[in-house]
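Participant: The following block contains a protein sequence and its predicted model.
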Amino acid sequence: MSLSATPYLDTTPATPELGVTRLSPQPMYAQIRNELRARILDGRYTPHERLPSENELIALFGVSRITVRQALGDLQREGLLFKVHGKGTYVSKPKTSQELAQLEGFAEAMGKRGFETFNRVVSQRELAADDKVAHHLQLPIGTQVIEIRRVRFLNREPISLDISYFPHAIGKRLCAADLANRDIFALLENELGIALGRAELEIGAMLADDTLAGLLQVAEGAPILRMERLTYGADGQPIDYEYLHYRADAFQYRLRVNRDAERNTQEHNFPGDVE
């Protein structure tokens, strides 16, 4: 029987501690887990900081060792803590995640979870479409397109470099918009009046070169999640071809899949998909 499934009856005298009380119907280990989780997520315990020792937590919360270990075990399984043998328990760098089952902008997705986001425009320029960009945007090779490069920030830390290509008429209007504070998807829909349809995604991995390392504040050679995304309007025309480079130490994608292929297709169609 799992310890986390069956509350341990802790008879150790408790000391008053914000958020933890024996008057609550919730088990003590769960209250301590929730309190420590809150301290990690709001920054009172910072990434890679050593957590108080088991003895210190026992004294802090006035509980037994097994109760503390239950709480720490849950947080370790959540990925919020990691242990270093002989040295103690440390705070992991939490990874933010984005669901892929719906087509939405980064700021839109993160805003729902209460995160602060903004962008730094690295460059915006007009250039001739190479064969790959032209193929995806369904344009003749050499057609003038607009390239926009932005570093995306999450809670004031750089999280990704986005390199986006647009047909010339769309891109020129985006360049005049507020790219620092608004999602391109939101601008396309609300400012340009272009309804979004679906997107095709490919996800891979790469190592940060010196440019990515500098922009994302990671070491050269650090792991990077790389997404290639082609977004279509509701009319089926491609409007946005881009490369998204996310710090693998701070970001992950999530997607629920079913065993049944038909159900998978129905649940994960993007808005605007045509059956």
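Facilitator: Yep, it's here.
Participant: only C-alpha atoms for contact and neighbour calcs from this point on.
Facilitator: OK.
Participant: Okay, strands next: where are they in this structure?
Facilitator: 81-84, 88-91, 96-99, 117-128, 144-154, 157-167, 196-207, 223-233, 238-247, 251-254 (DSSP state E).
Participant: pretty sure L230 contacts E202?
Facilitator: No. The criterion here is Cα atoms under 8 Å, and L230 misses it with E202 at 9.2 Å.
Participant: So for the two, which sits in the more crowded spot?
Facilitator: Taking other Cα atoms under 10 Å, L230 and E202 do not tie; L230 has more neighbours (20 against 10).
Participant: Can you give me the neighbour number for the nearest residue to that one once chain neighbours are set aside?
Facilitator: Closest residue to L230 apart from its sequence neighbours, by Cα to Cα, 6 or more residues apart in numbering: Y241 at 4.5 Å. When neighbours are defined as other Cα under 10 Å, Y241 has 23 of them.
Participant: State the distance from Y232 to L103.
Facilitator: As for Y232, its distance to L103 is 11 Å (criterion: Cα to Cα, to the nearest Å).
Participant: next up, a second structure to put side by side with the first:
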Amino acid sequence: MANQKLVRSVPLNAQLQDILKSRIRDGIYPPESNFPSEKELVNEFNISRATVRSALAVLETEGHIVRRHGVGTYVSKLSVIKNPINRVMEFSELISSGGYKPGVHVYQACVVEADDILESGLSIERGSEIVRLHKMFTADDIPAIIVSTSIPSWVLGESYSEVIEHPEITEPLFDFLENKCGERIEKMVASVWPDRIQNSG
């Protein structure tokens, strides 16, 4: 692994985050492997421990690493799941591409009115009726992705009532929309953000 130097004109913690994320994506730090210690990173990049801690805190919050007190830091098992940005890809396919067994739990379908964001994103009138599906995708039975999908009611056609009562029929979503609704997905607009699931058990 070639030594990488940080540029002092750019925030050091941001540079370190990018380098470490790149190493995780490239498999230099494989899933569930030991992650370099704070001391090792301080010595490698010649930066302060505070800078290293700041970068690692972000990586932990985003789910790239797991820190266990008294044990050490490890690369997250789910850190290799990634999506080619120029492809429309089902979430189950996305999880499979990372080498995991996908699963999905469709736990709610509800009817809402389109707000400003949906009006712009779906090119529909504000207040239009929307069916919103809430799903959780798992990787090797571990919760990995929580999805909220908004579909204009008119798209569902005759399947509308069935979707409300049995939202699980919408998986795989692209197949459902094409085969049951006659709508082929060619473009997808998504907002993605990292979060952490707090274990209350």
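Facilitator: Happy to help now that I have it. This is a predicted model, so every value here is computed, not measured.
Participant: So which of the strands of structure 1 is nearest R69 of structure 1?
Facilitator: Shortest distance between R69 of structure 1 and the strands of structure 1, using Cα to Cα, is found for strand 88-91: 11.1 Å.
Participant: how close does that closest one sit to structure 2?
Facilitator: When structure 2 is superposed, strand 88-91 of structure 1 averages 6.3 Å from its matched positions, counting by mean Cα distance after the TM-score superposition for structure 1.
Participant: So for that strand, what gets flagged as buried?
Facilitator: By 16 or more other Cα atoms under 10 Å, the buried positions in strand 88-91 of structure 1 come out as 89-91.
Participant: and the alignment partner in structure 2 of H135 of structure 1, what does it touch?
Facilitator: Taking TM-score structural alignment, the alignment pairs H135 of structure 1 with S120 from structure 2. Neighbour list for S120 of structure 2: empty [criterion: Cα atoms under 8 Å, 6 or more residues apart in numbering].
Participant: With N13 of structure 2 instead?
Facilitator: Taking Cα under 8 Å, 6+ apart, we find N13 of structure 2 in contact with 51-52, 54-55.
Participant: of all these, which comes closest to E125 of structure 2?
Facilitator: Minimum distance to E125 of structure 2 across the contacts of N13 of structure 2 is 42.5 Å, recorded for A55 (Cα to Cα).
Participant: The closest one: how many residues sit nearby?
Facilitator: For A55 of structure 2, the neighbour count with other Cα under 10 Å is 19.
Participant: My read is that it contacts Q17, right?
Facilitator: Yes. With contact defined as Cα under 8 Å, A55 of structure 2 and Q17 form a contacting pair (5.4 Å).
Participant: Neighbours of L20 of structure 2, how many?
Facilitator: As a burial measure, L20 of structure 2 scores 20 neighbours (other Cα under 10 Å).
Participant: so is it in a helix, a strand, or just coil?
Facilitator: Three-state call for L20 of structure 2 (DSSP: H, G, I helix; E, B strand; the rest coil): helix.
Participant: one step back: from R126 of structure 2, how far off is the match of H135 of structure 1?
Facilitator: Relative to R126 of structure 2, S120 of structure 2 is positioned 9 Å away (Cα to Cα).
Participant: Between Y232 and L103 of structure 1, tell me which one has more neighbours.
Facilitator: Using other Cα under 10 Å, the more surrounded residue of Y232 of structure 1 and L103 is Y232, with 22 against 19.
Participant: Using TSV, lay out the strands of structure 1 together with distance to E267 of structure 1.
Facilitator: Below are these laid out as TSV (distance: least, Cα to Cα, whole Å):
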stretch	distance to E267 of structure 1
strand 81-84	33
strand 88-91	36
strand 96-99	13
strand 117-128	28
strand 144-154	28
strand 157-167	27
strand 196-207	13
strand 223-233	19
strand 238-247	23
strand 251-254	14
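Participant: what's the closest of those strands to N55 of structure 1?
Facilitator: Set against N55 of structure 1 and scored by Cα to Cα, those come closest in strand 88-91, at 11.4 Å.
Participant: check contacts around the nearest residue to R33 of structure 1 once chain neighbours are set aside.
Facilitator: Once flanking residues are discounted, R33 of structure 1 sits nearest to A71: 4.5 Å by Cα to Cα, 6+ apart. Counting by Cα under 8 Å, 6+ apart, A71 of structure 1 makes contact with 29-30, 32-33.
Participant: ok, now S191 of structure 2?
Facilitator: Neighbour list for S191 of structure 2: empty [criterion: Cα under 8 Å, 6+ apart].
Participant: Run a quick neighbour tally on S22 of structure 2.
Facilitator: That count, for S22 of structure 2 with other Cα under 10 Å as the rule, works out to 13.
Participant: For it, give its distance to Y29 of structure 2.
Facilitator: For S22 of structure 2, the distance to Y29 of structure 2 (Cα to Cα) stands at 9 Å.
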